[in-house]
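S.K.: Output the structure for:
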Amino acid sequence: MPTETFEFQVEARQLLQLMIHSVYSNKDVFLRELVSNASDALDKLRLEKLRDDALDADVSDLHIEIDVDKEARTLTVRDNGIGMSYDEVGKLIGTIANSGTATFLQDLKEAKDAAGAEGLIGQFGVGFYSGFMAADEVTLVTRRAGESQGTRWTSRGEATYTLETVADAPQGTSVTLHLKPADPENQLHDYTSPWKIREIVKRYSDFITWPIRMVPEAAAPSDGDAEGDGDTAPEPETLNSMKALRARSRDEVSDDEYHELYKHISHDWREPLETIRLQAEGTFEYQALLFVPSHAPQDLFARDFKRGVQLYVKRVFIMDDCEALLPPYLRFVKGVVDAADLSLNVSREILQQDRHIRMMQRRLTKKVLSTVKEFMTKDSDRYATFWREFGTVVKEGLLTDTENRDAILAASSFATTHADDEPTTLAQYVERMKDGQDDIYYITGESRQSIENSPHMEAFRDKGIEVLLLTDPVDEVWVDAVGEYRGKGLRSVTKGEIDLAADGDEKAGEEREKQAEDYAGLLGWMREQLDEDIKEVRLSARLTVSAACVVSDSHDLTPALENMYRAMGQEVPRTKRILELNPGHPLVKGLNQAYKEREDRAELAESADLLHTLAVLAEGGQPKDPARFVKLVADRLERTL
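M.R.: Reported below is the predicted structural model:
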């Protein structure tokens, strides 16, 4: 097949330009990323060979090799792993197939410092392109295990790349960087220097379980050798210790080494928020090394988000993203688990049913949740970071994990009217409850500002009663599923009847009875007029300033929840709501007086309709007939001029 030239995808071209012009100063990380890719390729080949013994592949000496040519100024990272086919090279190297590409590139351009840029690059998983920070041209030669022909990919990082088939490619992948001209004033970035290669591998890749070998340049012949007779090929030097961090004691491993392992498995170049070690001994033995990231990936809520930790069995790599080891609401956790008593041929289907896997999941889940609880009690800044980044997804567990619901609640915090900036736990809320208060009150909505200004909050503000302010979509669902906390009900301020008058307040009770009698006629008439939209009209004990509000019955779905179900394609019948009137508001008083005096009922009906629509608007809803609403308001304004 002749050489073919292709154009890079637009996003890939933009990324390459950012790399070529050095979006960050620490260029050394390109070698770490290439070594990491090579390690992944070796893992995948060993796993594929385990599952298919007939695969025509040599697995006798799997390794990574780094070859430097000072004279030609090239650096090659070579592995004898799984390799790629012609089509895979075009798909994996020529394009960036990931949701949020445009946002990622914009964030990368706007990164204010080197660390921020590194974090974005690593998070997006495009480390191969980092080679262009050090090279003017990159050549990749690869042959997939079991295939007879290889592929060569070449690019100068500009608009195009070339692809061609090659007949003599060895199994695996080699990436050759044609390095940029040497900078005599900056020897720290001399990637043809063996000491520099040793330093980078030791710093970033010492824990890689495959040998990373460097072939030293051949020594010049000694005076005693005639034309080099008797020379032997130089012995490759193994640069890494190959000892897995999870197998070492805590005292043997530095935080920096843990952080480099995290960066290797997560493709995140920021340091993790926390490292969690766990070693189980007894009838079922395993080691776990888990990491809590310091920031949420951009695609955390995408359907195709890859979750799960790496699974090893007796130090043999089994799979990259074992979903069975942690529940979906902890999908941001990265790490490695090495089990001693599983089969090397274990499949994803078997994992779902395996008793040992379920035991591991329970213990790992409890360990992560207890770590978050420790953040809360011992390191408020670290907890604040965690909850800001992952609180929304953790709360999904309140719906799906009843076994750990109490632990999740204990590790959760919520915005509250008690403080502008400081979130509260449910335990703290209960401690502050007023005498005689039986419920934990909350309100849900799109933003703190909108729900704090809701008419439903007026009586609570007036009485100084604390309300939780819940603004995540999942909040609409979990509060109903949980129902109560330590015997205190979770109660929405927008549902059911609410009376905050003190028990035994006879004067208040007598006043309500008088108002009910006085407004009985208006309430019944408005119920008939608005029958299509509401199920009841009643006087409100929750309003102190606004004229009216709409509320849901105690066990009805909220409008936001109805919309959420419809967005998921579920048919949900429309629920009529309740209109509450403030008997102390001048507008409501005037309406009642007009009803009693039997004035023009057509105009009175318009007023009732306007009052209902204003109540809907006040909670962020939309008029049923916007054009009619605008006309009614305009007519009323005209008559007042």
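
S.K.: rest of the way, CA atoms for contacts and neighbours
M.R.: OK.

S.K.: tell me, what residue is most central in the chain?
M.R.: With distances taken as CA atoms, centre = their mean, L300 lies nearest the centre of the chain, 2.8 Å away.

S.K.: I'd say that residue and F332 touch.
M.R.: Yes - counting by CA atoms under 8 Å, F332 is a contact partner of L300 at 7.3 Å.

S.K.: Just list the residues touching the residue nearest to the centre of the chain, thanks.
M.R.: Applying CA atoms under 8 Å, 6 or more residues apart in numbering to L300 gives the contacts F332.

S.K.: what about it, which SS state?
M.R.: Secondary structure, DSSP: H, G, I helix; E, B strand; the rest coil: L300 is coil.

S.K.: now the one 3 residues further on
M.R.: Assigned with three-state DSSP, R303 falls in the coil class.

S.K.: want to put them side by side, so please do this one too:
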Amino acid sequence: MEHAFKVDLRGIIDLLSNHLYADPSVFLRELLQNSVDAITAREHLGAAFEPAITALLHRAEGQLPRLEFRDNGVGLTEAEVHEFLATIGRSSKRISEARDTFLGQFGIGLLSCFMVSGEIEVTTQSAAGGPPVRWLAQADGTYTVEILPPQEQLQPGTTVILHAREDTDFYFEYDELRGALLNYGQLLPYPVHVSDGQQYEHVNAVLPPWLAFAAGDISKREEVLAYVKRELDLEAFDVLPLGGEGSKVSGVALILPYSTQSGSRQWHQVYLKRMLLGNDARNLLPEWAFFVRCLINVEGLRPTASREAFYEDDALSAARESLDAQLRAYIEQLAQRDPARLEAFIALHHLPIKALAIENDDFYRLLIHEFTFETSTGRLKLGEYVQREHLIRIVTNLDQFRQIAQIAGAYGHSVINAVYTYDVPLLRKYTGIMGKELEIVDAQSYAMTLENVNTGGLNEFLARANQVLKALGCEVTIKRFAPAALPALLIVTEEQRQLGDIQAAREVADDLFAEFLDEYEQEYQLVRVSQLHLNLDHPLIQELLHVQAPEVFSRLVQMLYVQAHLLSHQPMRSQELGLLGAGLGDMMRWGIQVARQETLN
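M.R.: Presented below is the predicted three-dimensional model:
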């Protein structure tokens, strides 16, 4: 035996208000949509009339406000009222062969009015003839249908009457009503009027300038930028038209004036057949284009039931691919015609642009030389760098770069600090596409290129210096290197850095956690972890070779170590801080002693 489903209308209304629609004000969008579709259907009949949609707000002393929403569209017959208004999910648009020209497709829009009103009253006159019909529905799921006396002067169309509830009268205030109608219906092709008997406005009398700009009127560019600043409080870096002949998408892309990150929340004002769907249609643009915000009207895409997003289908994929190509073309045009603006654009949005370059070889070839990198000889565009260097030297650790940068420039080497997002894959890709050799260097391997010194006569000096720094896990060597003004260079290995982090953590750890840190520390202490290279070409080192006083010698070696430690930007442990304080104290005392001696003499 077959049984029919029973529908709990209260449950459906709760579903609409709490799960399907994000904002109760969408009831106005649904009313607009029904009116636009009704007018479109009447136009298909070939009738000559002046389309109009009107919202009338009525207020009486001591009573809640009432809204009349009128259109002069095709209307409904009695049979159509029963079939389409009283059957959830049945849309009158299904009877038309021209369904693609309609906004609504789901047959649930009118129910959204129950989110703000306890009943819905619909009076309608069909363009096909017959008497007018009144349909009155209650939120409990009951409705009545009344055939009204024929009226010769009654024109085709539909009027929806809603009575505000005490908890929803906010949506029936004139300014709120006008603002919502402007928000949803600003682009509609039919005039939308709103009045409360004292105030009146034709809300879509003036179309926004971006429509004309998207259609090819480039003279509207400054108007669009001014409009965006005034209406959206956004001073866009640039604006470009989107669309083209045969495209399902028409609008503008606004280049943001500030940097953004991948995955950041995007807003796009998206219209379907010139009706606003919402400001959060995330699946329309390519993922990499998070530096743009769009004002877009689409045709031929399928909205979800809430009409706040689109179905993932072939049409949406094609539209997304079209937008992807147009945004890429914009960047390519900047590269060819306006290098200065391209540089400013990359400075703002380097992350998404670099991500796109890694993904697309043609785009990579176009822009890779425009990307700027931090090097040991200053910030350089890669194009400048590869002209100066026979190979690309990169460092992938910031601490290592800081150590190398002190001497690389003096030897005429430029080393790239490739520690930032996308730097390494961009530079590795350069080898494959452009054929330039790439070398990853670190402080230890770089120190091996320093000029060795015959230490035959310096063994005693090195033994004394190593004894001073033994407790710090540092080995002393003698080298010659540039710049000559640098007395010492500290090379800290990754093991030393890890050990330093462990020791710093142990100083603030409780007893339980300190036991675990002790075990890790013992592993790293088995390795000779750092080297202090003294520069034999520096006058101070030449004088240090002849210092015999143990106390003075020890303090000078310690201070050279601390100075090199600071220059390499290594974090200061309690040991280094203690040496720094003690060394400065000794230096001041020695200075005072010299001053006293000079006074006595």
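
S.K.: Overlay the chains and give the TM-score.
M.R.: Once superposed, chain against chain, the TM-score is 0.52 (TM-score structural alignment, normalised by the length of the second structure); 427 aligned residues with a CA RMSD of 6.1 Å.

S.K.: Relative to L290 of the first structure, how far out is the residue nearest to the centre of the first structure?
M.R.: When CA to CA, to the nearest Å is applied, the distance between L300 of the first structure and L290 of the first structure equals 18 Å.

S.K.: swap in P211 of the first structure?
M.R.: Counting by CA to CA, the gap from P211 of the first structure to L290 of the first structure is 24 Å.

S.K.: what do you get for D438 of the first structure?
M.R.: As judged by CA to CA, D438 of the first structure and L290 of the first structure stand 41 Å apart.

S.K.: Please identify which of the two sits among more neighbours.
M.R.: Neighbour count, other CA atoms under 10 Å: between D438 of the first structure and L290, L290 has more, with 25 against 14.

S.K.: helix/strand/coil for the equivalent of that one over in the second structure?
M.R.: In the superposition onto the second structure, L290 of the first structure corresponds to A253 when matched by TM-score structural alignment. Recorded secondary structure, A253 of the second structure: strand (three-state DSSP).

S.K.: check which helix or strand covers Y161 of the first structure.
M.R.: Assigning secondary structure by DSSP states H and E places Y161 of the first structure in strand 160-166.

S.K.: So which other helices or strands are in contact with that strand?
M.R.: Helices and strands touching strand 160-166 of the first structure, as assessed by 3 or more CA pairs under 8 Å, 6 or more residues apart in numbering; DSSP states H and E, comprise strand 4-7, helix 86-94, strand 150-155.

S.K.: Include mean neighbour count and distance to A219 of the first structure when you put these into CSV, please.
M.R.: Compiled in CSV, those are given as follows (neighbours: other CA atoms under 10 Å; distance: least, CA to CA, whole Å):
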stretch, mean neighbour count, distance to A219 of the first structure
strand 4-7, 13, 40
helix 86-94, 16, 37
strand 150-155, 22, 31
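
S.K.: Which one, of those, ends up nearest to H264 of the first structure?
M.R.: Closest approach to H264 of the first structure among those is made by helix 86-94 (18.9 Å; CA to CA).

S.K.: start and end residues in the second structure for the closest one, please.
M.R.: Helix 86-94 of the first structure corresponds to no residue of the second structure when matched by TM-score structural alignment.

S.K.: Check which helices and strands that helix is in contact with.
M.R.: Packing contacts for helix 86-94 of the first structure, counted by 3+ CA pairs under 8 Å, 6+ apart, involve strand 150-155, strand 160-166.

S.K.: relative to strand 150-155, how tilted is it?
M.R.: 20 degrees (axes from the mean of the first three to the mean of the last three CA atoms, to 10 degrees).

S.K.: Contacts for whichever strand or helix holds R512 of the first structure next, please.
M.R.: Using DSSP H and E, R512 of the first structure sits in helix 506-529. When contacts are taken as CA under 8 Å, 6+ apart, the neighbours of helix 506-529 of the first structure outside the stretch itself are 501, 534-539, 583, 592, 595-596, 605, 608.

S.K.: Adding distance to A427 of the first structure, write those residues out as TSV.
M.R.: Putting these into TSV (distance: CA to CA, whole Å) gives the following:
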residue	distance to A427 of the first structure
A501	25
I534	37
K535	37
E536	36
V537	36
R538	35
L539	34
P583	36
N592	45
Y595	49
K596	50
A605	48
A608	43
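
S.K.: buried stuff in stretch 182-201 of the second structure?
M.R.: Buried residues in stretch 182-201 of the second structure, counting neighbours by 16 or more other CA atoms under 10 Å, are found at 182-196.

S.K.: typed the wrong thing, it's stretch 440-451 of the first structure
M.R.: Applying a neighbour-count criterion of 16+ other CA under 10 Å, the buried positions in stretch 440-451 of the first structure are I440, Y441, Y442, I443, T444, G445, R448, I451.

S.K.: Filter those residues down to just the ones in helices.
M.R.: By the criterion of DSSP state H, membership of these in helices covers R448, I451.

S.K.: Quick check: of the buried residues of stretch 440-451 of the first structure, which lies closest to E638 of the first structure?
M.R.: Relative to E638 of the first structure, and with distances defined as CA to CA, the nearest of these is I451, at 32.1 Å.
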